[in-house]
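**Q** predicted structure and sequence below. I'll ask about it afterward.
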Amino acid sequence: MMRKTRATSAAGMIAVAAALTGCAGIPGGAEQEQDGPVTLTITTFGTMGFEGLYEEYEKSHPGITIEATNYDQGGEARDALFDAFESGAAPPDVVALEEGWLGQVMAVDDKFVDLRDYHIDSASWRWVPWKYEQGRAPSGRIIAAGTDIGPMGLCYRRDLFAEAGLPTDRKDVATYFEAEGGGWDRYFDVGREYRAATGNAWYDQPLYVWNAMVNQLDQGYYDIDGRLIVRENAELRAQWERLAQAQADGLSAGEAAWDWDGGKAFTDTSFATFMCPGWMLGVVKDQLRNAGGGPETGWDFADVFPGGAANWGGSFLGVPTASGHRDEAAELVLWLTKAEQQEKAFEVAGTFPSTEEMVTVYQKSQKGDPFFGDAPTAAILARRTDGVRSQYKGPLDSQIQDDAFGAALTAFDQGELTADEAWKRALADVDELAAGQG
């Protein structure tokens, strides 16, 4: 499903980008319209918190109208973008790009404006360094400006932990998970304690656990040279074996990803822990509301994560060269990614800012979130950015995660395949994706 919004502002365009760049356009791009009111089209996905910002931008930029299309999931936005590229149809003026498929975008970086032509390099200090560098193509061009990031903490149910005799205070929970060397082995061991005490599952399903495990590795599905290494990556296989044992021990609730029985699984005893990048906190709240739950349900948020620092997701904005309004589109991109706009988006949608300024500000925040036991979620997320590393994401990264390992893990979780059969199916699907790319 798509959601479209349109707002109209006063006539008369302020042409500023040409003065910023010192040129009328970019070679190889679409011919730009120079006079009159401008309508900028933008596609986003999920909940990015931009709606109020569009209205603010239109008010401060007379003559600019923003027409926005929002897809429910990033994969839909990716498919729409590449369908436009392949068909020759006009893409949006601004497109939101997801971290998981950024590598696919980098493979066609010539289809995007180099934001250095709009002096993004002189503002690189805005972003945490690894986020800024993720927007750089192998050619050196900066084609994506960072919006949010996804530092990860652990969501857990205080009431269910209490029933199992586990610590409930979030600081004690963090200490407990870091005992005996911490890491994923400790997380799964505590899960076995919990299951032995209650008979209930530990996490909702294995897809999100796997995604977090993969994102923590120095090299995931690709090496730093862009070579597909799924078969030979021993660390990847070792993580699979850990997860397979957890599955065999009954730690998964077998929930459907992005479903959770209409949110009921977040209010009953289906599972006690959940993988939570910053943006997922908003998903938990929505699911609780859907099921008639709220702060009383007992969810909390701890400053700890199995295996240490991790990042899941985060988005970028880019400008296709085929845009007829590249200058105006680039100006909008650079405005939306400023610290003050990222802060507003976070307050609305829970998308944690990628700017150094806001990370520093939120580290000192004491504001509690009632949905998570008044946990200082912003401060915890700011601290969880420490130690995050930028993993290289290759062109097929998102498809490998969703279509190969996602499908295999779902079949494994539902008892349709054994762990070895699921691994072999994932590898076969990876091979098929690679052959299709070639």
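**A** Good, I have the coordinates.
**Q** when you work out contacts or count neighbours from here on, use the C-alpha atoms and nothing else.
**A** OK.
**Q** which of the helices or strands spans the residue nearest to Lys4 when sequence neighbours are not counted?
**A** In this structure, Lys4 finds its nearest non-sequential neighbour in Thr69, 4.5 Å apart by C-alpha to C-alpha, 6 or more residues apart in numbering. Of the helices and strands defined by DSSP states H and E, Thr69 is found in strand 64-71.
**Q** put this next to the previous one:
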Amino acid sequence: MKLSRRTTAVATVAGAAAFALLATGCASGAGTSPESSDTPVELTITTFGTFGYDELYKQYEAENENVTITATNIDTGGNARTDTFTKIAAGSGLSDIVALEEGWLGSIMEVSDQFVDLADYGINDRKADWVDWKLAQATDPSGRIIGYGTDIGPQGLCYNGALFEAAGLPSDREAVAELLGGDDATWEDFFATGNTYKAATGKAWYDQSGFVWNSMVNQLDEGYYTADGELNVEGNTELQERWALLAGAAADGLSAAQGQWDWNGGKSFVDGTFATFVCPGWMLGVVQGQTEAGGGDATTGWDFADVFPGGAANWGGAFLAVPETSEHKAEAAKLASWLTEAKQQLGQFAAAGAFPSVAAAQDELASNPTPNAFFNDAPVGTILAARAQGVVAQFKGPDDSIIQENVFGPVTQKLDSGAANAETGWAEAVTLLNELID
């Protein structure tokens, strides 16, 4: 995922029924023989943000009595990146299983020999499980597969139906999708509707420009890097055109200028500070957790629509890798494989809204529209399955996450505060790029 995922009180996004949708998971890969089933093994795992694994850890321990799982969860993907690379440089300290974020997978590929080739542990027996591009992302230039795919991040639109009604806009999910252009929704439509909303209410349309910019970039065939790994920012007319759109929206007051991952203790989700929020599946848990932290609940009015400006977009996704330093490689690979089987990916979706990368789990969510009580009974799984159509994640270069967070991050904040416009902001971003990226 390009931006970091924040730890929050995680919502139950799909409901416990998701666990029952799939009668059996796929068989775990069996490569190098695991340790004897009666030999006690402590497996360590490090994740970040809202993975939704807690109940799955308990289940695995119950089914594998010799295994004890010691889990560490780091608050953000950015901090997880720092932790991972610090330990790689030190040559020690990595857990038996390490979660890798899509946004910094490119830099991991430069040190991919620090992780085992999962072909030695049976991952090739599961190749057909994942959508093709997910497995391709985890394959290094030498053809070694270093990660079991967890989630992907198809995006829909979270919106507050009560605020829409107060502004004289439709609040029904289908009508909202149509209002924004349906299958032909554009960012121009999104910002124009935002201006209508602001004229009626005097309030902002979305929380802050950083997340919107991230979504705009992710929709392009090539983002900060070309598909062959070259930097792709300076002179990129597609990026500059989108930047100008975003800068215009900020100048119109459509951004609430919130801090990234800081919504006034969740109160901004409750008090009408903004009415829309860009939502990959894993963000649904963030919205619910923040709303509840701010004193709200299902009656606050948040909903989820099958529409996204500019079309299909992927924000996020992760992988589980086994470092070469692990003393329990076979057992770690067995656990990582199990966690990413279809049945467990449905459990992860139920706990945290992380949309599966395994095709069988996607199919189950598409055909079983479980209502989500918090989001006005929206069939979030079915919506996300629809939003996943046409999604192919961009190539992420080695400094992709740094460009998003440390180059464009501070400049989008300046757009929101009025300290920069389209031209000065772009120029500052290019200057930062040249200072930070070799």
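**A** Arrived safely. For clarity, every value in this text was computed on a predicted model and none was experimentally measured.
**Q** and the TM-score between them?
**A** With the length set by TM-score structural alignment, normalised by the length of the first structure, the two chains reach a TM-score of 0.90; 413 aligned residues with a C-alpha RMSD of 2.1 Å.
**Q** follow-up on the earlier one: now the strand holding Thr69 of the first structure on the second structure. Mean distance?
**A** Its aligned residues in the second structure lie a mean 1.0 Å from strand 64-71 of the first structure after superposition (mean C-alpha distance after the TM-score superposition for the first structure).
**Q** so that strand matches what in the second structure?
**A** Under TM-score structural alignment, strand 64-71 of the first structure corresponds to residues 67-74 of the second structure.
**Q** related to what we said a few turns ago, now do the contacts for the residue nearest to Lys4 of the first structure.
**A** Counting by C-alpha atoms under 8 Å, 6 or more residues apart in numbering, Thr69 of the first structure touches Met2, Arg3, Lys4, Thr5, Thr41, Ile42, Thr43, Thr44.
**Q** again, only using 7 Å
**A** Taking C-alpha atoms under 7 Å, 6 or more residues apart in numbering, we find Thr69 of the first structure in contact with Met2, Arg3, Lys4, Thr5, Ile42, Thr43, Thr44.
**Q** what remains of these once you look at the second structure?
**A** Counting by both residues aligned by TM-score structural alignment, their matches' C-alpha atoms under 7 Å, those that remain in contact in the second structure are Ile42, Thr43, Thr44.
**Q** burial of the last one, as a residue count?
**A** Other residues within reach of Thr44 of the first structure, judged by other C-alpha atoms under 10 Å, total 28.
**Q** what's the match for it in the second structure?
**A** Under the alignment (TM-score structural alignment), Thr44 of the first structure pairs with Thr47 in the second structure.
**Q** ok, now Lys338 of the first structure?
**A** In the second structure, Lys338 of the first structure lands on Glu341 (TM-score structural alignment).
**Q** Arg136 of the first structure now?
**A** Residue pairing (TM-score structural alignment): Arg136 of the first structure is matched to Thr139 of the second structure.
**Q** any idea what Ala89 of the second structure aligns with in the first structure?
**A** Applying TM-score structural alignment, one finds that Ala89 of the second structure aligns to Glu86 in the first structure.
**Q** can you give me the distance of that match to Glu99 of the first structure?
**A** According to C-alpha to C-alpha, to the nearest Å, Glu86 of the first structure stands 21 Å off from Glu99 of the first structure.
**Q** neighbour count: these two, which is higher?
**A** More crowded of Glu86 of the first structure and Glu99, by other C-alpha under 10 Å: Glu99, with 26 against 9.
**Q** hang on, the earlier thing: sort out which residues of the helix or strand that comes right after the strand holding Thr69 of the first structure are buried, please.
**A** Sequence-wise, the next helix or strand downstream of strand 64-71 of the first structure (DSSP H and E) is helix 74-87. By neighbour count on 16 or more other C-alpha atoms under 10 Å, the buried set for helix 74-87 of the first structure is Gly74, Gly75, Ala77, Arg78, Leu81, Phe82, Phe85.
**Q** now helix 74-87 of the first structure on the second structure. Mean distance?
**A** Compared with the second structure after fitting, helix 74-87 of the first structure has a mean deviation of 0.9 Å; criterion: mean C-alpha distance after the TM-score superposition for the first structure.
**Q** so which of the contacts of Thr69 of the first structure are in strands?
**A** Taking DSSP state E, the ones among these that sit in strands are Met2, Arg3, Lys4, Thr5, Ile42, Thr43, Thr44.
**Q** neighbouring contacts of stretch 416-425 of the first structure?
**A** Contacting residues not belonging to stretch 416-425 of the first structure are listed as Ala244, Ala408, Leu409, Ala411, Phe412 [C-alpha under 7 Å, 6+ apart].
**Q** er, stretch 313-324 of the first structure I mean
**A** By C-alpha under 7 Å, 6+ apart, the list of residues contacting stretch 313-324 of the first structure from outside reads 29-33, 90-100, 111-113, 143-150, 326, 329-330, 333.
**Q** make a PyMOL selection of the buried ones in those.
**A** To isolate the buried members of the contacts of stretch 313-324 of the first structure in PyMOL, using 16+ other C-alpha under 10 Å:
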select buried, resi 29+30+31+32+91+92+93+94+95+96+97+98+99+100+111+112+113+143+144+145+146+147+148+149+150+326+329+330+333
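**Q** the contacts of stretch 313-324 of the first structure in strands, which ones?
**A** Counted as lying in strands by DSSP E, out of these, are Val94, Val95, Ala96, Leu97, Glu98, Ala145, Gly146, Thr147, Asp148, Ile149, Gly150.
**Q** make CSV out of these and add distance to Asn233 of the first structure.
**A** What follows is these, written out as CSV (distance: C-alpha to C-alpha, whole Å):
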residue, distance to Asn233 of the first structure
Val94, 36
Val95, 33
Ala96, 31
Leu97, 27
Glu98, 24
Ala145, 31
Gly146, 29
Thr147, 31
Asp148, 29
Ile149, 26
Gly150, 24
